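**Student:** have a look; sequence and predicted model below, questions after that.
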Amino acid sequence: MLHSKFGAGLRSLAIAFPSILRTNDHFRSAHPDMVAHAEQFSLAKVWGKGEAAAAAPTAFDLTMAPYLADPFRGAAERRLRAPGEPALAMELRAARGALDAAGITAKDVDLTLVSSFVGDRFGVGNAAYLAKELQLRAPAINFETACSSSVVGLQLAASLIASGAYGRVLVVVSTSNSVQVVDDDSLGWFVGDGAGALLVERSSAEGFGVLGWKTINSIETNDMFVIHSVPERARRTRLCTSANENAGAMARNTAEPYLRACVDGALSMASASVRDVDFWVFNTPNAWYADFCARVLGVEQGRYHSVYPRYANIGAALMPATLYHALHEGRIHPGNLVGLYSVGSTSTASALIMRIGNVALGPYPERPDEKGTFPCFDRASV
């Protein structure tokens, strides 16, 4: 049996989503001309068939090809924050869900690591505000590495526990893409919002927990997507994400090298092979990314899945959401070896190998209706 180098593993996991469900029918109704001429707009320019791809298609191009006829590039549903609904609301639901599932309270947590992309305030992240609402007395620290924050947060938590500095670490991540896009820009069609919380503690069984990891920087994708602050009305600004004109090429050219470097490094550290891994959790910044990863690594159907059609691109929340549904649906069992991989532009790519124990799950996420009715959101609780 493989032996844990860190002696720390996942105790519980919870996910949470904001108030609004938006399907493709909304865009067909609100912006029919844009949908009809989708190839002229941002999303198709990012995820489209470039000249280089046509001449020598890569694994990325081959797995993307079936989605090019779809103006939404494989996105079907996405969850969005309602006006006035903060990222903190979904972070709190996820954090409380993970604590309740583990049967502990906030006073039992030794450290909280929080990644809010983006936070509810300029200049500071949500960690201190989450700590106040949960009545945490232990340190709460902000960190951020874009879409890789969950995988890196899990590795950081396991490493800190192994060092003896902390016994139990709560990792909370959220992504709020909807506040960075506008409804009439097709770039907003493939993104959503979500949050996840992972409770990490020392493994009680030998050979369980985090076994290996590898994180690299993703500087070749710097400014692939850029967030601007733009005027909205008198004394008001809003965030707006735009795509680099070379964004598609950046993704295409780096996807396989990043994947191989991270997965090979994590497997080597864990003294394991791709075939030893029972189930893979790939983050899915687009509809074909899990299939791309599986194709490159030689992973068969049934040893991975994707939640992209259900949530679209929810950044750092993709890993906890994908892992949650795999556990909930019985795709992963106690004792399984699980591989995680994530990639984030202008940040890092990261892989992690762990042997799963009995992971307690938070509440199954409720599905709102198209009108945004979602009883979980209560402003008075934030």
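**Tutor:** It's in. Numbers count the residues shown, from 1 in each chain.
**Student:** only C-alpha atoms from now on, for both contacts and neighbour counts.
**Tutor:** Noted.
**Student:** what about the strands in the stretch 201-350 of the chain?
**Tutor:** Counting by DSSP state E, counting those that start in this stretch, the stretch 201-350 of the chain has strands at residues 209-217, 225-233, 236-243, 279-282, 337-343, 348-355.
**Student:** of all those strands, which one comes closest to residue 133?
**Tutor:** Set against residue 133 and scored by Cα to Cα, those come closest in strand 236-243, at 26.0 Å.
**Student:** and residue 132, how far is that from residue 140?
**Tutor:** Computed with Cα to Cα, to the nearest Å, the distance linking residue 132 and residue 140 is 10 Å.
**Student:** between those two, point out the one with more neighbours.
**Tutor:** residue 140 (22 against 13; other Cα atoms under 10 Å).
**Student:** right, and that one touches residue 127 too?
**Tutor:** Yes. Using Cα atoms under 8 Å, residue 140 is in contact with residue 127, at 5.4 Å.
**Student:** can you list the strands of the stretch 201-350 of the chain in CSV and add mean neighbour count and distance to residue 272?
**Tutor:** Putting the strands of the stretch 201-350 of the chain into CSV (neighbours: other Cα atoms under 10 Å; distance: least, Cα to Cα, whole Å) gives the following:
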stretch, mean neighbour count, distance to residue 272
strand 209-217, 23, 9
strand 225-233, 12, 35
strand 236-243, 15, 38
strand 279-282, 25, 13
strand 337-343, 26, 10
strand 348-355, 27, 9
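**Student:** will you turn those into JSON lines that also has distance to residue 268?
**Tutor:** What follows is these, written out as JSON lines (distance: least, Cα to Cα, whole Å):
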{"stretch": "strand 209-217", "distance to residue 268": "8"}
{"stretch": "strand 225-233", "distance to residue 268": "32"}
{"stretch": "strand 236-243", "distance to residue 268": "35"}
{"stretch": "strand 279-282", "distance to residue 268": "16"}
{"stretch": "strand 337-343", "distance to residue 268": "12"}
{"stretch": "strand 348-355", "distance to residue 268": "10"}
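**Student:** another structure for you, compare them:
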Amino acid sequence: MMRSVITGTGSALPKRRVSNAELAETVETSDEWIVERTGIRFRHIAGDGETTSSLAVDASRRALEAAGLEPSDIDLIVLATATPDQTFPATATIVQAELGILDCVAFDVAAVCSGFLYAVQVADSMLRSGTHARALVIGAETFSRILDWEDRATCVLFGDGAGAMVMEAREPAEAGDRGVLAAKLHADGRYNELLYVDGGPSTTGTVGKLRMKGREVFRHAVTNLSAVMTESLTLAGLAPNAVDWVVPHQANARILDATAKKLGLAPEKVVVTVDRHANTSAASVPLALDEAVRDGRIKPGHLVVLEAMGGGFTWGAAVVRF
């Protein structure tokens, strides 16, 4: 069985950065209120000409550069998003065309904030099977386009962005102990009403706006994330004290703290970008991962756990050796 190894990461953010103070000019809120409850101070908001696909393309180009590859080397694109450019075709095919890839398998995965973890496991399975050699795995969102900007409980929480990574199939002897060691995914559709968008092609014929019951989501997130991280580590035959870094979904600083505490992980082992990026849904894990790789925190040989939970509910974790 082949092993899928991460060989490059990249990310992209819209040009416009919006502070809590700027939001408070149009929304009944304050910097103190937002920071105290979420830890968020800034978010990036897509402007004219900035789309889910354009952010995904920029992140992908940086990931390819880091991997030392050309777009033509890619034969699989799996893109996680809840905010596609169009109802169809898949945003992944738009990225394919923009990168100049003439032929490859390209499709989207819809699992909201957990989407990137779902995309990782899908790509890992396809690479391990030997049907594909190199994959671009992308999380990209323009959540600002589905926010109700009069709902201060939700509009302050989200931002836009994209992250990507290159995964390559390697023979076990070549990969050594590197690569995706284990992954575990879950879903429970009974909790739809806690985090959802109130529109869709087959129901309202509109895009709709995001709706969330924050307290209930918080409670489920801490329980589910700590459990799935333990599951994935057990599958890999590893204990929490073997982990060098946790790269979590950046939803809320309080969730990150509570999850780390429940697992007995030191806070300094958790990569945190929510204060500057807010919640970028499927983009948040690869955005944070790329930052930690590029600033030198995550080094070759480090054991990293990726984890996320999103609407559905969906949640998952992956254990990766860099």
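**Tutor:** Everything's here; your move. Note that the structure is predicted; figures quoted are calculated from it, not measured.
**Student:** so after superposing, what's the score?
**Tutor:** TM-score of the superposed chains, computed with TM-score structural alignment, normalised by the length of structure 2, equals 0.90; 313 aligned residues with a Cα RMSD of 2.3 Å.
**Student:** and the longest helix anywhere in structure 2 against structure 1, how far off on average?
**Tutor:** If you go by DSSP state H, structure 2 has its longest helix at helix 214-235. Mean deviation of helix 214-235 of structure 2 relative to structure 1 after superposition (mean Cα distance after the TM-score superposition for structure 1): 2.3 Å.
**Student:** that helix vs strand 179-187, what angle?
**Tutor:** If you take axes from the mean of the first three to the mean of the last three Cα atoms, to 10 degrees, helix 214-235 of structure 2 sits at 140 degrees to strand 179-187.
**Student:** just checking, what packs against helix 214-235 of structure 2?
**Tutor:** strand 179-187, helix 253-263, strand 303-310, strand 314-321 (3 or more Cα pairs under 8 Å, 6 or more residues apart in numbering; DSSP states H and E).
**Student:** where does the last one end up in structure 1?
**Tutor:** Yep, that's strand 314-321 of structure 2 we're talking about. Strand 314-321 of structure 2 lines up with residues 348-355 of structure 1 when matched by TM-score structural alignment.
**Student:** can you list contacts of that stretch?
**Tutor:** 9, 145-146, 148, 151-152, 155, 207-219, 258-259, 262-263, 266-267, 270, 335-343 (Cα atoms under 8 Å, 6 or more residues apart in numbering).
**Student:** let's see it at 6 Å
**Tutor:** Outside stretch 348-355 of structure 1, the residues that touch it by Cα atoms under 6 Å, 6 or more residues apart in numbering are 208-218, 262-263, 266, 336-343.
**Student:** residue 73 of structure 1 matches what in structure 2?
**Tutor:** With TM-score structural alignment as the criterion, residue 73 of structure 1 pairs with residue 38.
**Student:** so where do the helices sit in structure 2?
**Tutor:** With DSSP H as the criterion, structure 2 has helices spanning 20-23, 31-38, 52-67, 91-99, 115-128, 152-155, 172-175, 214-235, 253-263, 274-277, 284-294.
**Student:** quick one on the thing from earlier: tell me which of the strands of the stretch 201-350 of structure 1 sits nearest to residue 101 of structure 1.
**Tutor:** Here strand 209-217 is closest among those (Cα to Cα), at 18.3 Å.
**Student:** other SSEs contacting the closest one?
**Tutor:** Here strand 209-217 of structure 1 touches strand 8-16, helix 247-270, strand 348-355, going by 3 or more Cα pairs under 6 Å, 6 or more residues apart in numbering; DSSP states H and E.
**Student:** could you tell me where that strand falls in structure 2?
**Tutor:** Aligned using TM-score structural alignment, strand 209-217 of structure 1 spans residues 179-187 in structure 2.
**Student:** which one in structure 2 is aligned with residue 110 of structure 1?
**Tutor:** The alignment partner of residue 110 of structure 1 in structure 2, by TM-score structural alignment, is residue 75.
**Student:** distance of the spatially closest residue to that match that is not a sequence neighbour relative to residue 136 of structure 2?
**Tutor:** Sequence neighbours aside, residue 104 is the residue nearest to residue 75 of structure 2 in space, at 4.5 Å (criterion: Cα to Cα, 6 or more residues apart in numbering). Distance of residue 104 of structure 2 to residue 136 of structure 2, given as Cα to Cα: 11 Å.
**Student:** compare those two (neighbour count), which wins?
**Tutor:** Shown here are residue 104 of structure 2 and residue 136; by other Cα under 10 Å, residue 136 has more neighbours (29 against 16).
**Student:** now do the contacts for that one.
**Tutor:** Residue 136 of structure 2 makes contacts with 77, 165-166, as judged by Cα under 6 Å, 6+ apart.
**Student:** out of those residues, which one sits closest to residue 282 of structure 2?
**Tutor:** Nearest to residue 282 of structure 2 among the contacts of residue 136 of structure 2 is residue 165, at 13.0 Å by Cα to Cα.
**Student:** the closest one corresponds to which position in structure 1?
**Tutor:** Per TM-score structural alignment, residue 165 of structure 2 is aligned with residue 198.
**Student:** its match - how many residues pack around it?
**Tutor:** For residue 198 of structure 1, the number of neighbouring residues by other Cα under 10 Å comes to 30.
**Student:** I figured it hits residue 11, correct?
**Tutor:** No. Residue 198 of structure 1 is not in contact with residue 11 according to Cα atoms under 6 Å; the separation is 7.6 Å.
**Student:** re earlier: quick one: contacts for the match of residue 73 of structure 1?
**Tutor:** Counting by Cα under 6 Å, 6+ apart, residue 38 of structure 2 touches 252-253.
**Student:** look up how far residue 63 of structure 2 lies from it.
**Tutor:** Taking Cα to Cα, one finds residue 38 of structure 2 at 30 Å from residue 63 of structure 2.
**Student:** likewise for residue 247 of structure 2?
**Tutor:** Shown here: residue 247 of structure 2 relative to residue 63 of structure 2, a distance of 17 Å by Cα to Cα.
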